[in-house]
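> need a structure here:
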Amino acid sequence: MKTIGYQLTPENAQIHLGMIVLQSDVTIEDEFRRYFADTDLSLLVSRIPFEDEVTEKTLGDMAHYITQSTALFPVAHTFDAVGYACTSGAMQIGSDRIRQLIMKERTCRYVSDPMRAALLAFESLGAKNIGYLAPYSTPVCKTMIEHIESQGFSVPHSASFDEEHDQVVGRISPNTIYQTAIELIVSADGDIDAIFIACTNMKCATVLDRITSETGVTALSSNKVLAWDLARSAGVPLDL
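Coordinates of the predicted model:
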């Protein structure tokens, strides 16, 4: 057999992003492909164990697996940024602790999550009054709304599908999300600056622009704000 030579690509030839995604999530990878379709970057995904039922306990329990999930990325890979892709999990565990758990295993320049990214997006847009649409149970929604308001924002209008099972959440149709968001914005009667559609498993990338153009209210989602925050940290342009 003939032995032939080869060339290696430079290690810094691309932006390298990593994501830790829930075992039950069937949405975020498809939506990130959409958001980064015109961008030359590398996106690697690791999964984290998660029970189907979304409760404050199961969300908090994920803290035990974040470092382990980070360790499953390719050993020699260096990331520009890593995202922990769970909005309610980030709220329950805390963004600072998530960063510590990821950095314990893999040093990278930046760590984000959808909760942190949402707050940064609100601030970037100058949005103070936020409409809130989520799939979660009432206790999880209540805690998240309180967290958003504790950071200096107001959530005067909210709605939830009250669905605890993440496998079901991933099947809620984009049209249902679109119609519900429109109804919430109309009922707010000009009282909100933006609407936040929480949960990375909510399929809404295809309807965000329609919601914004038809109502004049900026529509944001967990996946959109996380993609935006990871991108900007790495110097990649991506509009909200």
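
> only C-alpha atoms for contact and neighbour calcs from this point on.
OK.

> all helices for this structure, in order.
Using DSSP state H, the helices of the chain run over 28-35, 56-61, 66-70, 87-93, 95-103, 114-125, 138-150, 166-169, 174-188, 208-215, 222-233.

> with distance to residue 160 and mean neighbour count added, can I get those in a markdown table?
Listed next are the helices of the chain as a markdown table, based on distance: least, C-alpha to C-alpha, whole Å; neighbours: other C-alpha atoms under 10 Å:
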| stretch | distance to residue 160 | mean neighbour count |
| --- | --- | --- |
| helix 28-35 | 20 | 16 |
| helix 56-61 | 16 | 16 |
| helix 66-70 | 27 | 22 |
| helix 87-93 | 13 | 23 |
| helix 95-103 | 23 | 18 |
| helix 114-125 | 17 | 20 |
| helix 138-150 | 8 | 16 |
| helix 166-169 | 11 | 20 |
| helix 174-188 | 9 | 17 |
| helix 208-215 | 17 | 15 |
| helix 222-233 | 15 | 24 |
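
> next, the structure of the following sequence, for comparison with the previous one:
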Amino acid sequence: MPTELSVGFTGGLADADNDHRGIGVVAPFDFALDRELWRWVPDNVSLYLTRMPFFTTPVTVEMASAVSERSVVRRATMDVLTPEPDVVVYACTSGSFVGGILGEKLLVRTMVDAGAPAACTTSGALIEALELLGVRKLAIATPYVDEITSLLVAYLAENGVRTVASSGLGLLGHIWRVPYQTVVDIVRSVDVPDADALFISCTNLPTYDVIEPLEKALGKPVLTANQVTMWSALRAMGLGGIGAGQSLLNTGEAPAA
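Model (predicted):
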């Protein structure tokens, strides 16, 4: 005889479906921190991730330019539109600052023209966060070679932000393998009294668990690439991110609708 199964729900299925939201994430081919992105996201928001095509180039200016090529970004954006995300984010710091302000704006326009209902980039999100926090003097820690770090400094200057200290790890690959202690050490090395805040660049550098202890130890906001990316996407949806002890997520500002 068939057996009847009874399943209890705390709310109706229709309500759950209506409350569900989504973020499309366009990431470089070597992105390895999917799990970290999810940690900032509320339970009713899903991430739809896609990766751009593989390149043999190491992490250099040439690679940053390759992953920001507009036809590549357009194709990747279209790949995440089927589940109907509320916003699409380009989750690569160097790829979104390598072309300066104009290059960043073109990336946003490319995603919107491809069908994204709204779009943002990691570097654009950084400027958005710095403006909200009133930061004009920034210390930066990166995993990059000097040539890429210099382009970040130039991008910040274009946006009216002065870099008062900077240091890079000089890595050409496998950035996701950098341990937390190395991240902490490089951030401490660039913390100078003039810095209003500190920024840890690269979406492939793990940072979630070091933000709160660094802010407590240094007494100033610590921003990271994945943090500002998720914050900006959620802000565009009228939502806030999850992360105790993170100044950016606790500004008291009501998220944009």
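
> residue closest to the middle of structure 2?
residue 229 (2.7 Å; C-alpha atoms, centre = their mean).

> so what's the aligned residue in structure 1 for it closest to, chain neighbours aside?
Here residue 229 of structure 2 is matched to residue 226 in structure 1, going by TM-score structural alignment. Excluding its sequence neighbours, the residue lying closest to residue 226 of structure 1 (C-alpha to C-alpha, 6 or more residues apart in numbering) is residue 114, at 5.0 Å.

> trace that neighbour over to structure 2, please.
Counting by TM-score structural alignment, residue 114 of structure 1 corresponds to residue 122 in structure 2.

> do residue 138 of structure 1 as well
So residue 138 of structure 1 corresponds to residue 146, using TM-score structural alignment.

> swap in residue 180 of structure 1?
By TM-score structural alignment, residue 180 of structure 1 lines up with residue 186.

> and its match, how far is that from residue 55 of structure 2?
28 Å (C-alpha to C-alpha, to the nearest Å).

> same thing with residue 133 of structure 2?
Residue 133 of structure 2 sits 36 Å away from residue 55 of structure 2, taking C-alpha to C-alpha as the criterion.

> cool, and residue 241 of structure 2?
32 Å.

> tell me which of the two has more neighbours.
residue 241 (22 against 13; other C-alpha atoms under 10 Å).

> so that one makes contact with residue 41?
Yes: using C-alpha atoms under 8 Å, residue 241 of structure 2 is in contact with residue 41, at 5.7 Å.

> just the terminal-to-terminal distance for stretch 220-227 of structure 2.
16 Å.

> to clarify, my last question referred to stretch 127-143 of structure 2.
End to end - C-alpha to C-alpha - stretch 127-143 of structure 2 spans 20 Å.

> ok, back up a step: what sits against the match of residue 180 of structure 1?
When contacts are counted by C-alpha atoms under 8 Å, 6 or more residues apart in numbering, residue 186 of structure 2 touches 141, 167-168.

> which one of those residues sits closest to residue 49 of structure 2?
In terms of C-alpha to C-alpha, no member of those lies closer to residue 49 of structure 2 than residue 141, at 26.0 Å.

> returning to what we had before: so the match of residue 114 of structure 1 sits right up against residue 104, yeah?
No: using C-alpha under 8 Å, residue 122 of structure 2 makes no contact with residue 104, being 9.2 Å away.

> spell out which residues are contacts of both of those two.
Here residue 122 of structure 2 and residue 104 have residue 96 as joint contacts, going by C-alpha under 8 Å, 6+ apart.

> and residue 71 of structure 1, what's its match in structure 2?
Under the alignment (TM-score structural alignment), residue 71 of structure 1 pairs with residue 78 in structure 2.

> also residue 30 of structure 1?
Mapped onto structure 2 by TM-score structural alignment, residue 30 of structure 1 lines up with residue 35.

> distance of that match from residue 65 of structure 2?
Relative to residue 65 of structure 2, and taking C-alpha to C-alpha, residue 35 of structure 2 is found at 26 Å.

> could you find the closest non-adjacent residue to the counterpart of residue 51 of structure 2 in structure 1?
Alignment note (TM-score structural alignment): residue 51 of structure 2 maps to residue 47 of structure 1. Distance criterion C-alpha to C-alpha, 6+ apart; nearest residue to residue 47 of structure 1, sequence neighbours excluded, is residue 21 at 4.8 Å.

> distance of the nearest residue to residue 232 of structure 2 once chain neighbours are set aside relative to residue 57 of structure 2?
In space, and not counting its chain neighbours, residue 232 of structure 2 is closest to residue 125: 5.6 Å by C-alpha to C-alpha, 6+ apart. Here residue 125 of structure 2 is placed at a distance of 26 Å from residue 57 of structure 2 (C-alpha to C-alpha).

> again, but for residue 194 of structure 2
As judged by C-alpha to C-alpha, residue 194 of structure 2 and residue 57 of structure 2 stand 36 Å apart.

> tell me who's in contact with the residue mapped onto residue 171 of structure 2 from structure 1.
Under the alignment (TM-score structural alignment), residue 171 of structure 2 pairs with residue 163 of structure 1. The neighbours of residue 163 of structure 1, taking C-alpha under 8 Å, 6+ apart as the test, are 135-137, 169.

> name the nearest of those residues relative to residue 186 of structure 1.
Nearest to residue 186 of structure 1 among the contacts of residue 163 of structure 1, counting by C-alpha to C-alpha, is residue 135 at 19.4 Å.

> the residue nearest to the closest one when sequence neighbours are not counted: how many residues sit nearby?
Leaving aside its chain neighbours, residue 135 of structure 1 sits nearest to residue 161 (4.6 Å; criterion: C-alpha to C-alpha, 6+ apart). For residue 161 of structure 1, the count of nearby residues is 15 (other C-alpha under 10 Å).

> residue 197 of structure 1 -> structure 2?
Under TM-score structural alignment, residue 197 of structure 1 pairs with residue 200 in structure 2.

> contacting residues for that match?
Counting by C-alpha under 8 Å, 6+ apart, residue 200 of structure 2 touches 140-142, 187, 207, 222-225.
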